[in-house]
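# Everything below, folded, please.
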Amino acid sequence: MSENEFLAERFEAHRSRLRAVAHRMLGSTAEADDAVQEAWVRLSRSDAGAVENLGGWLTTVIGRVCLDMLRSRRSRAEEPLESGPVVASEAFDPEQDALLADSVGVALLVVLDTLSPAERLAFVLHDLFAVPFEEIAGILGRSPAAARQLASRARRRVRGAPVPDTDLVRQREVVDAFLAAAREGDLEGLLAVLDPDVVARSEGGVTSGAVAVAAGARRFASFSRVALPALVDGATGLVVLEDGRPERALTFTFAHDRITVIDVALSPERVSELHIDLV
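This next block holds a predicted model:
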């Protein structure tokens, strides 16, 4: 076995954990895979023989890569709803989903998108993956006390997250109202069904706030005219068909009879992975 093959074998032993960290940090399969690939590139270019704790070294690298990606995402202009695929509804590893539910509840992914990149990294690495604050501080370029404070602040926001509604009948009524308002370009109608802190997620970035999301929804009007009610992976959603096949899909998260998250899948690969039932 060559030295490069041996290094690749060692890296593969850590891939699932790195991918789980990247998923929680980025909320996107494509970006998580890009981050893992970048970690491999950095490892292959390093003096790997001098690395005593490869798992810790790789966690630090994936953390820095994800932090850079989150900061870059925030520095770009926010994208409208139809500008790129949203992948927050994609399936994660079952073990990691169980860990997620046990740790912070079902509202985590909603809240993570409202945290700053530094808060998100500190919370995910420490609370979900037990990375010591001393290591997190090195990634952030801050003191351990500052890293602890960032995680504490994020934790308080997560604990205060509303529990999503589960009444499918009421959810459908809210989505129907959202769809009607989008078709008419009715800003007030959209604001009436959107939570003030609603987020719309895409690979291009996260749009936050009811006014910004409503503006994006109004630009979705041309597609909303042909959107159909559907269950998308069991969740209340909408689907647009082209030649009888799903071309894009929206899923919604709710709290207190308002929409708190809108997830949009546009790429053929993502849409094909979704289980869609017209209703």
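
# Every contact and neighbour count from this point should use C-alpha atoms.
OK.

# Can I take it that residue 166 is in a strand?
No - under DSSP: H, G, I helix; E, B strand; the rest coil, residue 166 sits outside any strand and is assigned coil.

# which non-adjacent residue is nearest it?
Nearest non-adjacent residue to residue 166, counting by Cα to Cα, 6 or more residues apart in numbering: residue 254, 8.0 Å away.

# where do the strands sit along this structure?
Taking DSSP state E, the strands of the chain run over residues 194-202, 205-208, 227-232, 235-242, 245-255, 258-265, 276-278.

# now residue 215: how far from residue 177?
16 Å (Cα to Cα, to the nearest Å).

# where's residue 79 relative to residue 184, distance?
Plainly put, residue 79 is 21 Å away from residue 184 if you go by Cα to Cα.

# In terms of neighbours, single out the busier of those two.
Set residue 79 next to residue 184 and count neighbours by other Cα atoms under 10 Å: residue 79 wins out with 19 against 14.

# right, and that one touches residue 207 too?
Yes - contact between residue 79 and residue 207 holds when scored by Cα atoms under 8 Å: they sit 6.8 Å apart.

# can you pull out the helices in this protein?
Using DSSP state H, the helices assigned to the chain run over residues 3-26, 29-44, 54-75, 94-104, 108-112, 117-123, 133-140, 144-159, 168-184, 187-193, 210-219, 221-224, 268-273.

# what about residue 9, neighbour count?
Counted with other Cα under 10 Å, residues neighbouring residue 9 total 12.

# here's the other one to compare against:
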Amino acid sequence: MTTPSEPGHGRPDPGLSAIMSERRQLTNLAYRLLGSLADAEDVVQETYARWYAMSRQQQDAIASPGAWLTKVAGRICLNVLTSARVRRETYVGEWIPEPLPEPTEWITGRSDGLAVDPADRITLDESINMAFLVVLESMTPAERVAFILHDVFRYPFAEVAEIVGRTPAACRQLASSARRRIRAAQAPATPAARQAQIVRDFKQAWEAKDIDALISLLDPDATAIADGGGVVGSLLRPIEGAEQIVRSLVHLEGMLRNLTILQRTVNGQPGLIAQQDGVTVSVYAFEVAGDRIKRIWAVRNPDKLRPWTAGPRHQESQEQQVAPER
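Presented below is the predicted three-dimensional model:
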């Protein structure tokens, strides 16, 4: 997103740095609400466009610009979520949230030729893992907005109510309903080191085509979901059962020649990527329960792999990420 040095009212804006400092917060909020980095970028751009469409007098009259920006972004996200439900009815196959790499793996460059600003990066925490985002997809738009704003970003229900357009009491009920959905879907916690080892074992077994080892690493009732978006070949429906999943994985490797499997962090959790001729063609996120893999999400839609494929790697490993708090 291009940032103006002057907002168009004929004189420098002394509050520009303070306004733009909210950008990462808005990007983090919008991604959690929408599950799409591209949509989150659009929301942030539209939010700032509305700010700079106001006169200087109107801007000065706003006591808390950060709260105003959040309110506007939240309302835009609510509208996008409502329309997204209609769009996804025509989406080819399963829809999976856009996967994100860890900061040191982030790719600079965008499909529109603009560089990815560090402020557009997403803070990776427990509210960003794929299992969490998938549960959010099952919520109503109002539930999702109320829950993320209150439980993740710690906004009081009085402020959430202004964004959602309901009473604080109604927003409290929405967040409570969302919490129940999260608790019902959560798998027992597995230590991160153990998760990483299981994913590493899965990678090695896949590369070795060790069918028995692959099956032993999967829960017997495991589920695999793939998202090709109708752009590339992919499963149109979830696969259930360890043996069926393994058969599909072996078939995929047979279809894609020179497939290289690499272990990477996906949305803050141990995951895998598949590369063909040096280009990432699939990103795999896992949910591990105990010592078995319970769910696999495979994203193959190229439109959702921009941070993994566009341009050279960005190596600013020391960049400080901003936590999702007010």
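
# Go through the helices of the first structure and name the closest to residue 233 of the first structure.
Among these, the nearest to residue 233 of the first structure by Cα to Cα is helix 268-273 (9.3 Å).

# contacts for that closest one?
The contact list for helix 268-273 of the first structure (Cα atoms under 8 Å, 6 or more residues apart in numbering) reads 85, 87, 90, 246-249, 265.

# any chance of these in JSON lines, plus distance to residue 150 of the first structure and neighbour count?
As requested, these are exported to JSON lines (distance: Cα to Cα, whole Å; neighbours: other Cα atoms under 10 Å):
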{"residue": "85", "distance to residue 150 of the first structure": "30", "neighbour count": "23"}
{"residue": "87", "distance to residue 150 of the first structure": "26", "neighbour count": "23"}
{"residue": "90", "distance to residue 150 of the first structure": "27", "neighbour count": "16"}
{"residue": "246", "distance to residue 150 of the first structure": "41", "neighbour count": "16"}
{"residue": "247", "distance to residue 150 of the first structure": "40", "neighbour count": "17"}
{"residue": "248", "distance to residue 150 of the first structure": "37", "neighbour count": "22"}
{"residue": "249", "distance to residue 150 of the first structure": "35", "neighbour count": "27"}
{"residue": "265", "distance to residue 150 of the first structure": "31", "neighbour count": "29"}
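
# that older thread, need the winner for burial among the strands of the first structure.
Comparing those by mean neighbour count (mean count of other Cα atoms under 10 Å), strand 258-265 comes out on top with a mean of 26.

# and that one, what does it pack onto?
Packing partners of strand 258-265 of the first structure (3 or more Cα pairs under 8 Å, 6 or more residues apart in numbering; DSSP states H and E): strand 194-202, strand 245-255.

# hmm, who's touching that strand?
81-82, 84-89, 110, 174, 193-195, 197-202, 248-254, 271.

# That strand to strand 245-255, inter-axis angle?
On the basis of axes from the mean of the first three to the mean of the last three Cα atoms, to 10 degrees, strand 258-265 of the first structure is oriented at 150 degrees to strand 245-255.

# Strand 258-265 of the first structure vs helix 168-184, what angle?
Counting by the same axes, to 10 degrees, strand 258-265 of the first structure lies at 70 degrees to helix 168-184.

# Might you calculate how far strand 258-265 of the first structure sits from the centre of the chain?
How far strand 258-265 of the first structure lies from its chain's middle: 11 Å, per Cα atoms, centre = their mean, to the nearest Å.

# Repeat that for stretch 156-169 of the first structure.
Taking Cα atoms, centre = their mean, one finds stretch 156-169 of the first structure lying 16 Å from the centre of the chain it belongs to.

# Now that stretch: buried residues?
Within stretch 156-169 of the first structure, the residues scored as buried using 16 or more other Cα atoms under 10 Å are 158, 161-162, 164.

# got those as a markdown table, with distance to residue 21 of the first structure columns?
Below are these laid out as a markdown table (distance: Cα to Cα, whole Å):
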| residue | distance to residue 21 of the first structure |
| --- | --- |
| 158 | 18 |
| 161 | 21 |
| 162 | 24 |
| 164 | 24 |
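
# Which position in the first structure pairs with residue 284 of the second structure?
By TM-score structural alignment, residue 284 of the second structure lines up with residue 251 in the first structure.

# And residue 70 of the second structure, by the same measure?
Counting by TM-score structural alignment, residue 70 of the second structure lines up with residue 59 in the first structure.

# Just give me the neighbour total for the closest residue to its match other than its chain neighbours.
The shortest distance from residue 59 of the first structure to any non-neighbouring residue, by Cα to Cα, 6+ apart, is to residue 18 (6.6 Å). Per other Cα under 10 Å, the neighbour tally for residue 18 of the first structure reads 24.

# Then residue 208 of the second structure?
By the criterion of other Cα under 10 Å, residue 208 of the second structure has 11 neighbours.

# Equivalent analysis for the one 4 residues further on, please.
Residue 212 of the second structure sits with 11 neighbouring residues when counted by other Cα under 10 Å.

# in what helix or strand does it lie?
Using DSSP states H and E, residue 212 of the second structure falls within helix 211-217.

# quick one: buried residues of that helix?
213-215, 217.

# contacting residues around that helix?
By Cα under 8 Å, 6+ apart, the residues outside helix 211-217 of the second structure that reach it are 198, 201-202, 205-206, 242-243, 246, 291-293.

# and the closest residue in space to residue 75 of the second structure that isn't next to it in sequence, how far is that from residue 53 of the second structure?
Distances taken as Cα to Cα, 6+ apart place residue 163 nearest to residue 75 of the second structure, at 5.6 Å, with adjacent residues excluded. Relative to residue 53 of the second structure, residue 163 of the second structure is positioned 20 Å away (Cα to Cα).
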